[in-house]
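Asker: prediction below, plus the sequence it came from.
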Amino acid sequence: MPFKEEATMIDLKKMSILIVDDMDNMCRSIRSMLKILDYGSNFRLAGNGKEALQILRQFSVDLAIIDWNMPVMTGIELLDNIRENKELRDMPVIMITAEANSEIVAEAAESDIDAYLLKPITVQALGTKIEKVIEKANNPPESIRLLKEVRNLIEAKKFDEAIPLCKKAIEADPRSSRPIRTMGEIFFKKEDIDLAERWFVKAAQMNHLDVYSFHHLGDIYLKRNDLDKAFRFYEKAMKISPRHVDRAINFGKVLLQKGKIDKAGTVFENAIRLSGNPMELREDIGTTCLNTGAFNAAIGQFETIHRQFPKRIDIMKKLAIAHESTSNHQEALSYLLKISEKDPEDFDVHLRLARIYVGMKQTFRAEEILQKLQRKDPENKEVQRLIAKNL
């Protein structure tokens, strides 16, 4: 499958190239330029990131040329998938973009784009960029070679062995923030948060677009429950590179804990838009909102899920809890009654029904349920309290 073996050199003339762009004429134009350059002997075309992934799973590819902005799956999302796959992650990638703004530069650094090429593309610019990328892939700088070894040691959880190699990578390229943030990653995974913080701060000071370091500093302060600092660093990371779902979720959770519910909602909706599995993400967000007391926000997320999956009892139960928490007893009742029909033995659901009926002064309905609950659990303190209140 995928990428070449580690020891295999990429031959400019014989290499296999994947071209990914949602505009078919652009794919064909790039292929024509490559033929003029006499670069590559095998070309595969894809109209979006998902199609590209299917090709990468089936065929060996030496170089990918990917458009930044595509429907279905963007260039960055495709690149993230490539870098997360052990068999594909070292494949050189050239990203094509209409502009080189700070967000693109930051995401290029974070996702390890080998190069990016500005539109309109010329034969000369394409040729020069490919030559540099393939030369670097065939003869990587010492720091890159060392960092790949460090990466393998981190994945094997051999953190103490990774540290001296990472120090060598820093010495090999002292002006780059990448080996420094990698040292931060080692200590973060060792759960030495103080040392991790020191290295990530140093990396961020060296490179004000090192979004990876800002993100991890946010994680560190969140672990320490320092919400103000976590907020500050997540916000910096989001401003630099807003298209990262996990970062957005963490940032949104911090916003919720700080009581900034409206802003958290905006961040969450952006994350949902970027997510490949929006319903699963909505459920996670809704549960977070429910647990932090943002009940109306939770209701919004769970209602969206309920419309698509109306038979899910767990979602109906969460909706009932959220509505009960906002004193919207009629809505809570409607969900609880539906659940009780499907699951007449659910003790918690009937306890909630009884509590609502007691609060609404519907004495006889409450009494009927409470008597059944008392027979099931005579020692239950909440049942006893509600019986006394219902008298």
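Answerer: Received the coordinates, thanks.

Asker: from here on, just use CA atoms for contacts and neighbour counts.
Answerer: OK.

Asker: next one: residue 248 relative to residue 202, how far apart?
Answerer: Plainly put, residue 248 is 23 Å away from residue 202 if you go by C-alpha to C-alpha, to the nearest Å.

Asker: who has more neighbours, these two?
Answerer: A count of neighbours by other C-alpha atoms under 10 Å puts residue 248 above the other of residue 248 and residue 202, at 26 against 15.

Asker: what helix or strand does the more buried one sit in?
Answerer: helix 245-257 (DSSP states H and E).

Asker: how about residue 117?
Answerer: strand 115-118.

Asker: and the first helix or strand past that strand going along the chain, what does it pack onto?
Answerer: From strand 115-118 onward toward the C-terminus, using DSSP H and E, the following helix or strand is helix 123-138. When contacts are defined as 3 or more C-alpha pairs under 8 Å, 6 or more residues apart in numbering; DSSP states H and E, helix 123-138 packs onto helix 24-37, strand 115-118.

Asker: out of these, which one sits most buried?
Answerer: Sort the helices and strands packed on helix 123-138 by mean neighbour count, taking mean count of other C-alpha atoms under 10 Å, and strand 115-118 sits at the top with a mean of 19.

Asker: ok, residue 182 - how many residues close by?
Answerer: Here the count is done by other C-alpha under 10 Å, and residue 182 has 27 residues near it.

Asker: cool, the one 10 residues further on as well?
Answerer: By other C-alpha under 10 Å, the residues close to residue 192 number 13.

Asker: would you check how far apart it and residue 232 are?
Answerer: From residue 192 to residue 232 the distance is 22 Å (C-alpha to C-alpha).

Asker: repeat that for residue 157.
Answerer: Separation of residue 157 from residue 232 (C-alpha to C-alpha): 30 Å.

Asker: repeat that for residue 44.
Answerer: Distance of residue 44 to residue 232, computed by C-alpha to C-alpha: 44 Å.

Asker: do the same with residue 339
Answerer: The gap separating residue 339 from residue 232 is 42 Å, by C-alpha to C-alpha.

Asker: more crowded one of these two?
Answerer: Between residue 339 and residue 232, counted using other C-alpha under 10 Å, residue 339 has the larger neighbour count: 22 against 17.

Asker: one more to weigh against that first structure:
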Amino acid sequence: MRNEINNEWLMQRLTRLQRVADRQANVIVIEDMPTMRLLLVQTIRQMGFKNVHRAANGKQGLELIKQHHCDLAIVDWVMPHMTGLELLEKIRDLDDYSDMIFVMVTAESHEVNVVRGVEERVDTYLTKPVNMYKLTRRLNEILFRRETESRCALQFASGRQEAALKKMGAVAKKMPEAKWPLANLAKMYARSGRFDIAEKYFQQILKRDSSTTYVLVELGKIKEREGDTEAALKYYHRAIYRNNQFFRAYDVIAEALLSQGNKEDALLALETAMQNGGTESAGRQELFADLLLDENRFEEAESALRKAMELKPQVYVIPRKFRIAKCCLAQGKVDEGIEVLEEVVKSAKRDQAQERLEASLLIGKSHLANGDVEKAVTMFERLIEPHTWPGKYMPEAKYNLLKTIGKVYLQTGNVHQASKYFYDSVLLNLDDQENIKDIGYYADSLGFPELGGAIEEKISDLRSRVEACAEEGRVLVERGEYDAAHKAYDQGLRIDPNSGRLYFNKGRLFLRMDEMERCFIYMERALEFGLANRDAELVAKVAQTYLEQDNFPRTRRILELAHELDLEDESIHSVVDMLQARQPAVGHALTG
């Protein structure tokens, strides 16, 4: 059974088994010897299967399996381009085919012991010659075993654990020579935390047949769950000693060593797996690449990541490409690295905005390092425009994006451009002292202490002037001198054209003057700056203004936008509560 039971996967598995039982399945025979291939195809057809495909090697067979959605594979052990064992590992690593029935055909030699060592992953093995009666009997055994396992797993996953254990225990009694019922009992007991009973069943299997290598790995996993990593490693190493092509043992060794912080030996374990032919697992290549990157072995890491993409091209595409690009850049392959990063930027979806941002920043930084300042400027200017992002969703507030770009410029020695972006960042919210401090600390850490001080001095002067305009406007409004108040606010906006608060003040002033159209124009400008700067309080004030005018649809939409940007603030919640009091159905939809 899988370590993580998924009911949908189990139902798909049962459907696949039914197709095989009804002889409606697509079958593939993979054998490099033409005569033997023909005999196997004829045998399969004699069993009642009509859709039988054939391939001369593992590589061709894998393509046909995907093309025809095969449910059953009869595979020779020794073939050119890709052995049966390598194909088995590839198949078990593919989500759509991990549960297909896989029958290995071997010669009377050491191959049998190797295949028996990985029998958890292969459904059965047959020694040549193969006839219809032998294959039919084995296939019926597989169908019975798989169906029993799947139905017990469904019971276990639905909370009926004791019923599943009882059913599998009954099968074990009826089939005292079979190992698979004991293995399934052991795994179910382990999953329910009863490790002593699980270990007892696994030890029973080893007493009957010491060549069942996968049991050693399962015993090791139990020891790990009990907190005894050293004992686990001993079991894993015994598994490899018994069968150096049982690649899953290398994986669990690496993971156990990593849990101890031993990256060096974890890398060695995976390198040994690769040397012994264990290159066909995307997950193994991924972990291998991570460890190589820690060692700054960028060329090998790039190769491992590209192999992982070849094995599972639709999985973790963006993260893998991003790391491939970093490997290229570290090797001095700047143009190739930029090309891969541009693929990331183009293909990133809305929920991958952070990855798109990181790729874009790295492209800009690479252009700067290459002396292509104009290309870097173009890239950075695109970043700060909301319409260039999928769904106009920027992953960070605009002021933060500007600050980040400023940091990239400063890292590459472009002090003038860095100063410009830092200044623009602070201008978006003059009251954000933390932003100003962060810029100062960063500039100081890179050896530019005067930069932060100069920006802070300029901003302090601007803030004082803007605050004076805002205060003057407020006083004039209280006196009823509305025209003079507008002039005061306009003067403040000329000093700081990004002040969402001043736009809001003007909007409220137009509301007092009963000029609703102009009021809402300024409210929308205030909202624009509030969302861009993630100023929850300002966004809430705009929403409340619309609510006061009984504009429930616009109020709701503003609150939805705040929710999409994760602007969870007491002021926002307060407006939601007010909306719910006025329009219960609308408010409930937002809180729900």
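Answerer: Here it is on my side, so go on. Because the structure is predicted, anything quoted here is derived from the model rather than measured.

Asker: superposing both, give me the TM-score.
Answerer: Once superposed, chain against chain, the TM-score is 0.71 (TM-score structural alignment, normalised by the length of structure 1); 360 aligned residues with a C-alpha RMSD of 4.7 Å.

Asker: all the strands of structure 2, in order from the start?
Answerer: Assigned by DSSP state E, the strands in structure 2 fall at 27-30, 52-55, 72-76, 101-106, 124-127.

Asker: so which of these comes closest to residue 437 of structure 2?
Answerer: Closest to residue 437 of structure 2 of the strands of structure 2 is strand 101-106 (C-alpha to C-alpha; 62.3 Å).

Asker: follow-up on the earlier one: make CSV out of the helices and strands packed on helix 123-138 of structure 1 and add distance to residue 89 of structure 1.
Answerer: Below are those laid out as CSV (distance: least, C-alpha to C-alpha, whole Å):
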stretch, distance to residue 89 of structure 1
helix 24-37, 23
strand 115-118, 15
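
Asker: skipping adjacent residues, who's closest to residue 345 of structure 2 in space?
Answerer: Leaving aside its sequence neighbours, residue 345 of structure 2 sits nearest to residue 356 (C-alpha to C-alpha, 6 or more residues apart in numbering; 5.0 Å).

Asker: in the longest helix belonging to structure 2, what's buried?
Answerer: Using DSSP state H, we find that the single longest helix of structure 2 is helix 449-479. Neighbour counts over helix 449-479 of structure 2 (16 or more other C-alpha atoms under 10 Å) mark 451-453, 455-456, 459, 462-463, 465-467, 469-470, 472-474, 476-477 as buried.

Asker: next one: it to chain centre, how far?
Answerer: Helix 449-479 of structure 2 sits 45 Å away from the centroid of its parent chain (C-alpha atoms, centre = their mean, to the nearest Å).

Asker: one more: stretch 572-584 of structure 2?
Answerer: 36 Å.

Asker: that one corresponds to what range in structure 1?
Answerer: Aligned by TM-score structural alignment, stretch 572-584 of structure 2 falls on no residue of structure 1.

Asker: any idea how far residue 233 of structure 1 is from residue 305 of structure 1?
Answerer: With distances taken as C-alpha to C-alpha, residue 305 of structure 1 is found 31 Å from residue 233 of structure 1.

Asker: right, I mislabeled it, should have said residue 338 of structure 1
Answerer: 44 Å.

Asker: more neighbours: the two, which one.
Answerer: Ranked by neighbour count (other C-alpha under 10 Å), residue 338 of structure 1 and residue 233 place residue 233 first, with 23 against 15.

Asker: any buried residues in the helix holding residue 248 of structure 1, and which?
Answerer: For helix 245-257 of structure 1, the neighbour count (16+ other C-alpha under 10 Å) marks 245, 247, 248, 249, 250, 251, 252, 253, 254, 255, 256, 257 as buried.

Asker: and what of stretch 99-119 of structure 2?
Answerer: Residues of stretch 99-119 of structure 2 classed as buried by neighbour count (16+ other C-alpha under 10 Å): 99-106, 112-119.

Asker: from those residues, which is closest to residue 152 of structure 2?
Answerer: Nearest to residue 152 of structure 2 out of the buried residues of stretch 99-119 of structure 2 is residue 99 (C-alpha to C-alpha; 16.0 Å).

Asker: ok, for that closest one, nearest residue in space, not its chain neighbours?
Answerer: residue 13 (6.5 Å).

Asker: and if you look at residue 203 of structure 1?
Answerer: Once flanking residues are discounted, residue 203 of structure 1 sits nearest to residue 177: 4.8 Å by C-alpha to C-alpha, 6+ apart.

Asker: how about the contacts made by the one you found?
Answerer: Residues in contact with residue 177 of structure 1 (C-alpha atoms under 8 Å, 6 or more residues apart in numbering) are 203, 204, 206, 207, 210.

Asker: show me those that map onto helices.
Answerer: With helices taken from DSSP H, the overlap with the contacts of residue 177 of structure 1 comprises 203, 204, 206.

Asker: do you know how far the aligned residue in structure 2 for the first one is from residue 587 of structure 2?
Answerer: Alignment of residue 203 of structure 1 against structure 2 is given by TM-score structural alignment, with residue 239 as its counterpart. Distance, residue 239 of structure 2 to residue 587 of structure 2, using C-alpha to C-alpha: 60 Å.

Asker: structure 1: which residue goes with the residue nearest to residue 345 of structure 2?
Answerer: For residue 356 of structure 2, the aligned position in structure 1 is residue 315, judged by TM-score structural alignment.

Asker: coming back round to it: who's more crowded, residue 239 and residue 587 of structure 2?
Answerer: Neighbours were counted for residue 239 of structure 2 and for residue 587 using other C-alpha under 10 Å; residue 239 has more, 26 against 20.

Asker: wait, what's in contact with that one?
Answerer: Here residue 239 of structure 2 is in contact with 213, 214, 216, 217, 246, 249 (criterion: C-alpha under 8 Å, 6+ apart).

Asker: right, and the pair among these with maximum separation?
Answerer: 216 and 246 (11.0 Å).

Asker: so where do the helices sit in the stretch 51-200 of structure 1?
Answerer: Taking DSSP state H, counting those that start in this stretch, the helices of the stretch 51-200 of structure 1 run over residues 75-84, 102-110, 123-138, 142-155, 159-172, 178-189, 193-206.
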